[in-house]
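>>> Attaching a predicted model along with its sequence, questions to come.
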Amino acid sequence: MTQEQRTPLEIFAFNYIWKSGVPSKVSALSWQLLLDRIPTRDNLWRRAVIRDDDAVCPLCVGEVETARHLFLHCCVSAEIWYAVIRWLGVTVALPANVLMSYGMLVGCGNNKKRKKGLSIIWLAYVWAIWKARNNRVFNNSEVEVGAVLEDIQRFSWKWYLNTISFGPCLLYEWVWNPWECMQR
């Protein structure tokens, strides 16, 4: 897809992801996610890497694991999404696709600092779900919503601190009120 074929939201998301200050592996995963190029079980099945009966989501074991399902519509991921939304104190519905989830969350920011902070939180959401999914697949670990939310809070706090030049925010402040930290 060329630059001219992308929507304004896609251009905005791709630019923000690469300039967000998060580790490059997180930006790369998120970029691949938006392009539907991550190795979900559906993508692996389409490439004949796994059998079709192995394409089930490891988190809910209820549907085929597509990128949209894994990051939004899986009952476990949806619970995590709503936990993040409650933590932030915003009202955002469960979006139809992954790009919309980015746009809706970042759109809650009313200035550049907050948009950057919300972008980092979305990237932490993607990273934490991917890590939880892989931990489930490779270590057969249970996915606990509270633990994944704590990972999102911790990752986003560390990455956000890398982007600010003054006014550090302690982890408990970030967990208590990320909006205040994003104003510093």
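Received, thanks.
>>> make it CA atoms for all contacts and neighbour counts henceforth
Will do.
>>> Any chance you could list what contacts stretch 106-124?
Here stretch 106-124 makes contact (C-alpha atoms under 8 Å, 6 or more residues apart in numbering) with 16-17, 20, 22, 26-27, 30, 90, 102, 105, 151-153, 155-156, 159-160, 179, 182-183.
>>> what about the residue sitting nearest the centre point of the chain, helix or strand, and which?
Central residue of the chain (C-alpha atoms, centre = their mean): residue 126, 2.4 Å from the mean position. Taking DSSP states H and E as the criterion, residue 126 maps to helix 112-139.
>>> returning to that earlier point: mind giving me the PyMOL select for the contacts of stretch 106-124, buried ones only?
For the buried members of the contacts of stretch 106-124, the matching PyMOL selection, counting by 16 or more other C-alpha atoms under 10 Å, is:
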select buried, resi 16+17+20+22+26+27+30+102+105+151+152+153+155+156+159+160+179+182
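>>> Show me what counts as buried in the helix holding residue 126.
Within helix 112-139, the residues scored as buried using 16+ other C-alpha under 10 Å are 113-130, 132-133.
>>> And whichever helix or strand comes after it, what does it pack against?
Downstream of helix 112-139, the next assigned helix or strand under DSSP H and E is helix 145-161. Applying 3 or more C-alpha pairs under 8 Å, 6 or more residues apart in numbering; DSSP states H and E, one finds that helix 145-161 contacts helix 75-88, helix 112-139, helix 171-176.
>>> In terms of secondary structure, what does the last one contact?
I take that to be helix 171-176. Judged by 3+ C-alpha pairs under 8 Å, 6+ apart, the packing partners of helix 171-176 are helix 145-161, helix 178-182.
>>> here comes the other one, which I'd like you to weigh against the first:
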Amino acid sequence: MCEQKAEVNNHLFIHCKAASKLWNMFLCILGVSWVMPKTTMELLNSWTQIGNRGKSEDWWKTIPACIWWTLWKERNARCFEGQNDSFRR
């Protein structure tokens, strides 16, 4: 998607330019300062602990899924529909 590295899970969903922009936007809006983990599994394992969020907050648990769904849709639009949307701007 970013045309810089191999499209593997951890890069596509956490570390590519588009993913980093999206994650940083959400974290900034939520007022959370956090260093991104290396893998998606590490991210999921530590997500409920950041920002003093409890496991009872269901909306908090949906954020990674929403971000990843958005990235997956963008990736597919670029690969299969020839679209190049707003992530690169």
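That came through, no problem. Every value quoted in this text rests on a predicted model; they were computed, and no experiment measured them.
>>> hang on, the earlier thing: what does the residue nearest to the centre of structure 1 correspond to in structure 2?
In structure 2, residue 126 of structure 1 lines up with residue 68, judged by TM-score structural alignment.
>>> cool, residue 155 of structure 1 as well?
If you follow residue 155 of structure 1 across to structure 2 using TM-score structural alignment, you land on a gap.
>>> For residue 155 of structure 1, list the residues it contacts.
By C-alpha under 8 Å, 6+ apart, residue 155 of structure 1 lies in contact with residue 124.
>>> Against residue 34 of structure 1, how distant is it?
20 Å (C-alpha to C-alpha, to the nearest Å).
>>> Same check on residue 106 of structure 1?
15 Å.
>>> hmm, back to that, got the helices and strands packed on helix 145-161 of structure 1 as a markdown table, with distance to residue 45 of structure 1 columns?
Listed next are these as a markdown table, based on distance: least, C-alpha to C-alpha, whole Å:
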| stretch | distance to residue 45 of structure 1 |
| --- | --- |
| helix 75-88 | 21 |
| helix 112-139 | 16 |
| helix 171-176 | 39 |
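>>> doesn't residue 72 make contact with the residue nearest to the centre of structure 1?
No - at 10.0 Å, residue 126 of structure 1 does not count as touching residue 72 under the criterion of C-alpha atoms under 8 Å.
>>> Specify the local secondary structure of the closest residue in space to the match of residue 126 of structure 1 that isn't next to it in sequence.
Closest residue to residue 68 of structure 2 apart from its sequence neighbours, by C-alpha to C-alpha, 6 or more residues apart in numbering: residue 13 at 6.0 Å. Secondary structure state of residue 13 of structure 2, per DSSP: H, G, I helix; E, B strand; the rest coil, is helix.
>>> Can you find the partner of residue 53 of structure 2 in structure 1?
Matched to structure 1 by TM-score structural alignment, residue 53 of structure 2 sits across from residue 110.
>>> Quick check: that match is in a strand.
No - under three-state DSSP, residue 110 of structure 1 falls outside any strand and is assigned coil.
>>> Next, count neighbours for it.
Residues lying near residue 110 of structure 1 (other C-alpha atoms under 10 Å) number 9.
>>> So it versus residue 135 of structure 1, what's the distance?
For residue 110 of structure 1, the distance to residue 135 of structure 1 equals 36 Å [C-alpha to C-alpha].
>>> again with residue 150 of structure 1
16 Å.
>>> State the number of residues packed around residue 15 of structure 2.
Neighbours of residue 15 of structure 2 under the rule other C-alpha under 10 Å: 20.
>>> now swap in the one 5 residues further on and tell me
When counting by other C-alpha under 10 Å, one arrives at 15 neighbours for residue 20 of structure 2.
>>> Which position in structure 1 pairs with it?
Using TM-score structural alignment, the partner of residue 20 of structure 2 in structure 1 is residue 78.
>>> OK, contacts around that match?
Contact analysis of residue 78 of structure 1 by C-alpha under 8 Å, 6+ apart lists 71-72, 94.
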